[in-house]
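[1] Generate a structure from the sequence data that follows.
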Amino acid sequence: MNNTRHLNITTLFSSILLLGYSQYSYAEQIQTVNTQLPTLTLEAEKSSSMKTATGLDLTLKETPQSVSVIAEQTLKQQGVTSIADALKRTTGINVIRDSGRYRFQSRGFYIDQIEEDGLSSTVPGAASNPFRTASNSTELDIYDHIEVLRGATGLTQANSEPGGTINAVRKHPTEDFQMHGYLQGGRWNSVRSMLDISGALNQNNSVRARTVTAIGHADSFKQDISNDTALLYSVFDFDLTPATLLRWGAMYQKNSNTPDYFGLPMATGGTDTGLPASTYLAAKWSTQQFEKYNTFAELQYHLNDDWSISSKINANFNQSIEKFAGLAQLAQSYSGISDSDSNLKMNNQQYYDNESHEVTANIGLNGKYHVFNNTHDLFATFSYSRLQENSRWKRVINDTAYDVWTFSPDMIEQPDWNNIQNLFNDIEYHSQLEQKALSLGTRVNFFNALHLILGGRYTDFKSSGDHQYYVWKYQPDSEYVKAQTVSKHKFIPYLGLTYDFTPETSAYISHTKIFKPQSSKDVSGNILPPVIGVNDEVGLKSSWFDQRFNTSLALFRIKQQNRAMQDLNNTNFSIAEGKVNSQGVELELSGQATNQLTLFAGYTYNKSKYLKTESNTYPQGAHFSKHTPNQMFRFYSQYQFEGVLNQLSAGLGLQAQTATSSLYNIPQGGYTLWDANLQYQIHPQLSINLIGQNLTDKRYYENQRMRITGGNNFLGTPRNILVRLDWKY
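    As a prediction, the model looks like this:
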C-alpha cells in the first residue's frame, strides 16, 4: 500500500461510520418488522454487563473506557480458532511474536494480563524471558466471548503495562440440554473438530454441567512445521440454595508445535530476499511441547436483591519442553543476504525445560445503596496471586553457516543434551511474583443522567528469584546467584465520569495512574523506582436498537515515566529517567445494524514518541513504538439474504494498516488483507461455511519490534481456504 492508499483507510471508515448511523433512521422498521426470518439468524447479543474495566457490572455504554467484545458467532463465521487470530481482527490490537510466543499490544504498550471470568493471570512471556515461560494460550473453544479493554485498568489491575487487558469469559452450563460441534478443514492438512455438550443433570435443574472437547492438527505453509492440539474442559454448576451458586471446573490442554523462532533473513538494505514462503530455516527436530492443567471454582451468594458476595480461585499448572536450532545472525553488523554471499550462520542450539504454577484468588462484594433519592453502586474486592516459574536452560554454541537457498532442515543434527562436554551452559532459573491488592469503588448516579465512578486500588507487589549454574563454558560449575527481592506498594486512583445526553448516547471521561515495578539497578546497586504515569481518555458511546448496535469514539493519551535507561556515566547500570507519550483516537461500530446485516468496524490512529532521549537509538521526538502502525482498520460484515436465498449468508472483511518499522529500521509497507465467507444452512441443525482468508495472497511481514537484517522476520500466512461444518442438536 503506498502513501496515497494509506489515506483510504480513514475514508473507508468514514463511509462505514455514515452507513452505521444511517441505520438509525430505520430503527422503527427494525423494531416493528414482522418478516419471518430464516433459520440461520445472525446473533448480535445485547450489551451484557462486565467488570473488566471497573469491577462494577456495567454495560459497554456505561463503561468510561474503550472496550470491544468478540462474540463466538463472529469467530465461527471467520473460521478463527486461536486468540492471536481473534485479536488481529478487533480494534487497535497489535499482535506480535516475541521469542516463540504471541504477545499483544494496544496504543504502543504491552497487554500483560489476561483474565478468565474476571481473574487475572499473566500473559505467556510477560513476567520473564519468554523462552523460560512454560505457559501457553488457552484454545478459544472453551470461551463464550472475549472482552478487550484498551488503556490502563487502574481499578482491576494496577501493576502492569498500560496497554489494557483481555477478559476471556468461559462457557458455563445451561439448564436446557444442548449439543453442538464443528468440523473444520483447510489448506496445509488443517483439520479440527469440537464437541460441546451442556444441560441439567437432575430434574429440578439444580445441578448443571458442560463439557467441551477439541482436537486438531495443522501443517503450515512453511515446510516441516506442524501443530497438534488436544483439549478437554468440564464445568459444573450447583445451586446449593436458591441464593447460592457453586461453580467448579477443570481443563487439560496439550499442544505440540514445530517452532519458528527466527523467521527469515532480509537482503542487503533490509529488503525482501524473495525466498519462497515455504522456507523454514531451522532444524527439523525443533519442537515445543506444552501441557496445561487448569482448575477453578467460584461461590456466589446473594444476600438480597441488592447485595451479593462472591469468591473465586483459579489455578494453572504448566509444563513445557522446547528444543530448537535455527539460522539467524542478530548482530547489527550483519548486512544481509546478497548475490555474492547467501550464507547465514546458525544461532546456536538450545533446550528449555520449563514449569510454572500460578494461583489467583479474590473475594468481592457488590451491591447497591440508596441515598439522596437515588440508587448507587458499590464494590470492594481483595485479590491475591502468586506465580512461580522454573526453567532449565542448556545451550550448545554452534555458528555453522548454510546457504539459505539450498538449506534443508535435516542438515542440522540434534546434540546430546545430557553430555556436559557439548554444553556451553546449563543453568536453572527460579522466579516468584506475589501480589496482594484491595480495590474499592462506587458509581454515584446523579439525576439519572450524570454518573461518577470513583475508586482506587492499593497493590502490594513482591518479586524474587535465583539461578544455579551447573555448567559454564563447558566446565562444571556450582555458583548460586540470589537476585535482589523487589518489594513495592502503591495506591492507584481511578476516576470516571459519564453523562447521558439521551437514553442512547453518553459522553465520558476517565483518569487513572500507571504503576509497574522494574528490576533494573542503579550504580549503587539499588532497584530503580517503579515505572509510573497517567492514562486519560474522553469519548462518546451510543447504543441503538435495544442495545443491539453500539458505536464509540475515544480520544486517549498515555504518559509513562521513570523508564529504565542506560546510565551514560556507568553503562553497566541504569537510571529511571525515560519518558514516553502515546496518544490517538479510536472509533468502533459493532452489532446488528439491520435485521439482515451484522457489522463490525474499528479504526485506530496512534502516535507515540520519546519525550526524553534515552539512548542514541531512542532520541527525543523519535517514534516510541515503530512496529505499531499509525493507523489500523478492521472490518467484518455478515449479510443474511431473504426470499429464495434465505438459507444463505455472506461475509466480507479486511485488516488494513499503514507502514511500520522496527527497532533496527526494517521497513514493512502498509497493506490490506481481505477475508470472505459464504455460509449455507443445509438444515435447521446443520450449516456449511466456505471461508477465504488473505484472498489476494498478499506477501507481507508481521509486525515485530526486533526485526533485524539477519532474522526475526516472519511472513504472514498466504491465502487460505477453509471449509467448516457446524451442527447442533
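[2] going forward, measure contacts between C-alpha atoms and count neighbours the same way
    OK.
[3] Now do the helices in this structure.
    3-22, 27-32, 72-78, 83-87 (DSSP state H).
[4] could you dump the ones you listed to JSON lines with mean neighbour count and distance to N398?
    Below are the helices of the chain laid out as JSON lines (neighbours: other Cα atoms under 10 Å; distance: least, Cα to Cα, whole Å):
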{"stretch": "helix 3-22", "mean neighbour count": "14", "distance to N398": "43"}
{"stretch": "helix 27-32", "mean neighbour count": "12", "distance to N398": "67"}
{"stretch": "helix 72-78", "mean neighbour count": "19", "distance to N398": "43"}
{"stretch": "helix 83-87", "mean neighbour count": "18", "distance to N398": "32"}
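[5] let's see this one next to it:
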Amino acid sequence: MKQYSAIAKAVCIGLLASSSSVVLADDAKVNMEHIEVVGKHHRDVGATGLPLAIGDTPQSISIVDSEFMDFHDVNSAGEALVHSAGVYSETSLGNRERFVFSRGFEMNRFLIDGMGAAGRPSQTTLLDTSMFESVEVIRGSTGMLQEVGQPSGTVNLVQKRAYNGTGGAVSAEVGSWNRLRAEADFNTTLNDSGTMRARFVTAVEDADSFVDRANTDRTMFYTTFSADITDALQVSLFASYQDDGQGALSDGLPYQFTTGERVDIGIEANIYPDWATQDTQQDSLLGEARYQINDDWNVVARFHTSNLDDDKVYAGLWWHVEPNGDYALFANEKHVEYQSDRAEIGVNGQFSFLGREHSINFTLANSEFDEYQTTYRPLARPAGNLIAEHTGESPQAKPANPGFNYDAPAVREANIESQSARVAFNLQVLDNLNVLLGANHKDITSSSTNRNITSEFDFKDTSLYYGGVYKFTEQFLMYASYTDIFDQRQTYDKSGKLLDPVSGENKELGFRYSNQDDSLSVDIAYFQIDQENYPVEAGKHEDTSLIYYEAQSGIESEGYEVEISGYVTEQWYAAVSFSDIDMTNPNYISGRVSRVVPDKIASFNTFYDFEDFRIGGYLTYTGEREGFIGERNAEYVPVDSHVLGGFSAQYEINDDLSVKLNIHNLFDKEYDSKVAFYTVRPGTPRNYALELNYNF
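    This is a model prediction of the structure:
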C-alpha cells in the first residue's frame, strides 16, 4: 500500500480565507488512488484575511481532511465535526441534522471556501463530504473575517478543485438498515496545454433506519472548472446542488408519562405518522478570479450565492404521554427559503520595512441575507394511544393527517445587508516574533417582520484583532490573541422583536510544538470568553412551534484544549484531543447555555499501514451534561457520559481496486444522544458499511 504523506502535495486552500485562497498547482494531483492534503502545519490560513501558515496564526485550528473522512466512512459535514478537536457535534431529536458547539457555545457560522452558506448551521451539517477536500474549524472569534464574530468558532468547508490530469474514482457501498450509497469523482484536462480543467463529483444514497419506517435519501451534484487565462490570471467556478429527503420523520421517543415515570419502549419505536416528512435542497455557486500582479502582490475577486429551500411537515409531542397511553401531537407545515449573496475584492501583498518583510491584506465586501418563512397551523390536533399503536397483533393506526390552514399562514421575513472594509497586517518585528494587527469595519442594516412585529436596525461596528507569535525555536512557539465579538443573529423575543447584537471579547493563549519533519505536533490553548446580550432559548410559541429567546449578559466561558497528532512510526499514525470548559451564566435561564453542553470532550483516532492493508479506528468521549424537560420552566435531568468506538479496515486488491469495512458504535453502546422538550433521542446502535472502490 502506498504511504499517506504527512505533508502532501495537493490542494492548498486557505482556512477561512475569503481573499487568500491559493491557486492549485498543475501537478498537485497525480492520481486518485488516495486523496492527499497539505499537512496541518503547512496550510495557508486566513483568520485575519492574511495568508499565514497555521504555526503563525494565534488561534486554534483543526482540520478533518478527506483522507480521514474517506477511511472512516464520514459522509456529512456534521459527522466530520464529531472528530474535530474541541468540537461537540450533537444529533438533533430527528437524528438527521446536528447542532455543533465549541468552547461552550453553538457554532452558528458555516462557510464554503470562506463564503457564508445560506442554511442554518444545523442544515449545513447535512452537506455531503464527497465534494469537500477538508472540513476545517478555527476556534474562537473570527470577527476579522466576516461581518459577524461569534465566540465559539467558524466551520469552513473547503471544496475540491480541478487538477491537471485525467482520472477518477467510483465506489459502491452497502450498510446496515438497507443503506445503499454510490459516489463518482471524475477529473479531466480540457485542452492539451492543461490550462483548462474540470471536475465532477456526485453521490446518491438511500437508507432506512434503526427507527421503524424512518427513511432518508440524498442526491448531490458538484462540479468545478478552472482556466488559466494568462500566466497571471486564473478564473474558477464552483457549483453544487444537494437534496436530502426524510420520510416518517421521528422526533425521538417520549421521555416520561405525566406521572413522571419514564416511558419504557424499544429504541426502534416510531410514534410519529408517515405524513411527517422533510425535504431540504441546498445549492451553491462560487466564482473566483485571481490576478498575480508580481511575485509579491495579487488581487482576488469573488462572488458567492447560495440558497436553501426546506419543506417540512412536523409532528412532535404536545405534552407528556398519559398513563393510559394517550398522547397529542403538535403539528405544523413549514416552508423556509434562505438566500445568501456575497461579493468581495481583496489585495494581498508583501512589503519591506526596516529591513524586514511584512504582509498586508485589504478587502472590501458586500453581502446580503434573506429569509422567508411560512408556517401553517393544523385544522385539528392529532392524537393517538401509544399502547394501542405498539402492542397486539393488529396495532392501531397512527393519527391521520389533520390538514392545515393554508388561508392564514404565520409569516416571518428578514433581510440583512452589510458592507465591510478589512485591513490586516502581519509584521515581522523580530526574526522570531510576528505581530498581527487588524480591523474590520462593518455597516449592517437589518429588517425583519415576525408575528406582525417589524424590527429595523442599523449597526456600525469595528472588530479589532491583535495577536502575536513568539518562536523560542523552530519547533516550539507561544502565541496570544484578542478578538472582538460582534454577532447579529436572527433571534427574536416572545413579542416577535429582533434582539440586539451580541458583543464581547475573546482571549486566547497557546503553545505549539512540532518536530523537525512535522511528523508530530502538540497544541495547547487556554481561552476566556465574555459575552453580553447573548440570546438564550426561552420557549416555543404554541401556535407555530417557533422558538423565542431572551437576551442575557455576564455569560463567561473559559477552559483549555490539548491536541497531539503525528506518526509514531512511518506506518503508525495517532491523534488525541481533549478539552475542558467552565461555563458561568448568572441569569435565571442559565441551563440552556451552561448545562446542556458537556464540560469535557475527547477524541482519539489511529491507523496502521501494512503493505496492502490499512487498519484503524477511533474513540470519542462525551462528558456528563443535562437535558431539559418542558419549555420555559424546564426541569433539567442528567445525561450520562459515553464513549463510542469505530473500526475501519481497507485492503488494496490491486492498484485500482480496494475494499473497505467500517463499523460504527463498535461496542454497541446504549446511550441517550439528546434529551429536550418532551422526548429523548436514543443513540444509533452498532452498524456496518462495506465499500468497493475503483480508481481509474
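[6] After superposing, what score do the chains get?
    For this chain pair, the superposition-based TM-score is 0.86 by TM-score structural alignment, normalised by the length of the second structure; 642 aligned residues with a Cα RMSD of 2.9 Å.
[7] So which of the helices of the first structure is nearest V585 of the first structure?
    Of all the helices of the first structure, helix 3-22 sits nearest to V585 of the first structure, with 11.7 Å by Cα to Cα.
[8] same for the closest one, what does it pack against?
    strand 597-610, strand 631-640, strand 648-657 (3 or more Cα pairs under 8 Å, 6 or more residues apart in numbering; DSSP states H and E).
[9] Run the angle between it and strand 597-610 for me.
    Angle, helix 3-22 of the first structure to strand 597-610, by axes from the mean of the first three to the mean of the last three Cα atoms, to 10 degrees: 130 degrees.
[10] From F236 of the first structure, how far out is V531 of the first structure?
    If you measure V531 of the first structure against F236 of the first structure using Cα to Cα, to the nearest Å, the figure is 42 Å.
[11] for the top strand by length along the first structure, which positions count as buried?
    For the first structure, the strand with the greatest residue count under DSSP state E is strand 343-371. For strand 343-371 of the first structure, the neighbour count (16 or more other Cα atoms under 10 Å) marks 343-367 as buried.
[12] Average offset of that strand relative to the second structure?
    Mean deviation of strand 343-371 of the first structure from its aligned counterpart in the second structure after superposition (mean Cα distance after the TM-score superposition for the first structure): 1.6 Å.
[13] So what's the gap between that strand and the chain middle?
    How far strand 343-371 of the first structure lies from its chain's middle: 12 Å, per Cα atoms, centre = their mean, to the nearest Å.
[14] which residue packs closest to R103 of the first structure, ignoring adjacent ones?
    Once flanking residues are discounted, R103 of the first structure sits nearest to I96: 5.4 Å by Cα to Cα, 6 or more residues apart in numbering.
[15] Next: N348 of the second structure.
    N361 (4.6 Å).
[16] count of neighbours near that neighbour?
    25 (other Cα atoms under 10 Å).
[17] In the first structure, what residue corresponds to it?
    For N361 of the second structure, the aligned position in the first structure is F379, judged by TM-score structural alignment.
[18] In stretch 580-588 of the second structure, which of the residues would be classed as buried?
    D580, I581, D582, M583, T584, N585.
[19] for the third one, what are its contacts?
    Taking Cα atoms under 8 Å, 6 or more residues apart in numbering as the definition of contact, the neighbours of D582 of the second structure are S557, E558, G559, D599.
[20] Across to the first structure, which of those residues hold up?
    Retained in the first structure (both residues aligned by TM-score structural alignment, their matches' Cα atoms under 8 Å) from the contacts of D582 of the second structure: S557, E558, G559, D599.
[21] from those residues, which is closest to Y255 of the second structure?
    D599 (23.7 Å).
[22] Verify the contact between that closest one and I581 for me.
    Yes. D599 of the second structure is within contact range of I581, at 5.0 Å (criterion: Cα atoms under 8 Å).
[23] Next, show the common contact partners of these two.
    G104.
[24] Once you drop chain neighbours, what's closest to the counterpart of N314 of the first structure in the second structure?
    Taking TM-score structural alignment, N314 of the first structure has H304 as its aligned residue in the second structure. Closest residue in space to H304 of the second structure, ignoring its immediate chain neighbours: L286 at 4.4 Å, by Cα to Cα, 6+ apart.
[25] what sits against the aligned partner of the one you found in the first structure?
    Aligned by TM-score structural alignment, L286 of the second structure pairs with F296 of the first structure. Listed by Cα under 8 Å, 6+ apart, the contact partners of F296 of the first structure are W248, G249, A250, K312, I313, N314, A315.
[26] now swap in Y143 of the first structure and tell me
    So Y143 of the first structure contacts E72, A168, V169, R170, K171 (Cα under 8 Å, 6+ apart).
[27] list the contacts for the second one?
    Yep, that's A168 of the first structure we're talking about. I114, E115, E116, D117, Y143, D144, H145, I146, E147.
[28] Repeat that for the fourth one.
    Residues in contact with R170 of the first structure (Cα under 8 Å, 6+ apart) are E116, D117, I142, Y143, D144, H145.
[29] Derive a PyMOL selection command for the buried subset of these.
    Of the contacts of R170 of the first structure, the buried ones go into a single PyMOL selection, burial set by 16+ other Cα under 10 Å:
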select buried, resi 116+117+142+143+145
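[30] Narrow the contacts of R170 of the first structure to those in strands?
    E116, Y143, D144, H145.
[31] nearest to T406 of the first structure, of the residues you listed?
    For these, the nearest to T406 of the first structure is Y143 (43.9 Å; Cα to Cα).
[32] What's the separation between the spatially closest residue to that closest one that is not a sequence neighbour and D141 of the first structure?
    Distances taken as Cα to Cα, 6+ apart place R170 nearest to Y143 of the first structure, at 4.2 Å, with adjacent residues excluded. Using Cα to Cα, one gets 9 Å for the distance from R170 of the first structure to D141 of the first structure.
[33] Please consider this matter closed, and thank you.
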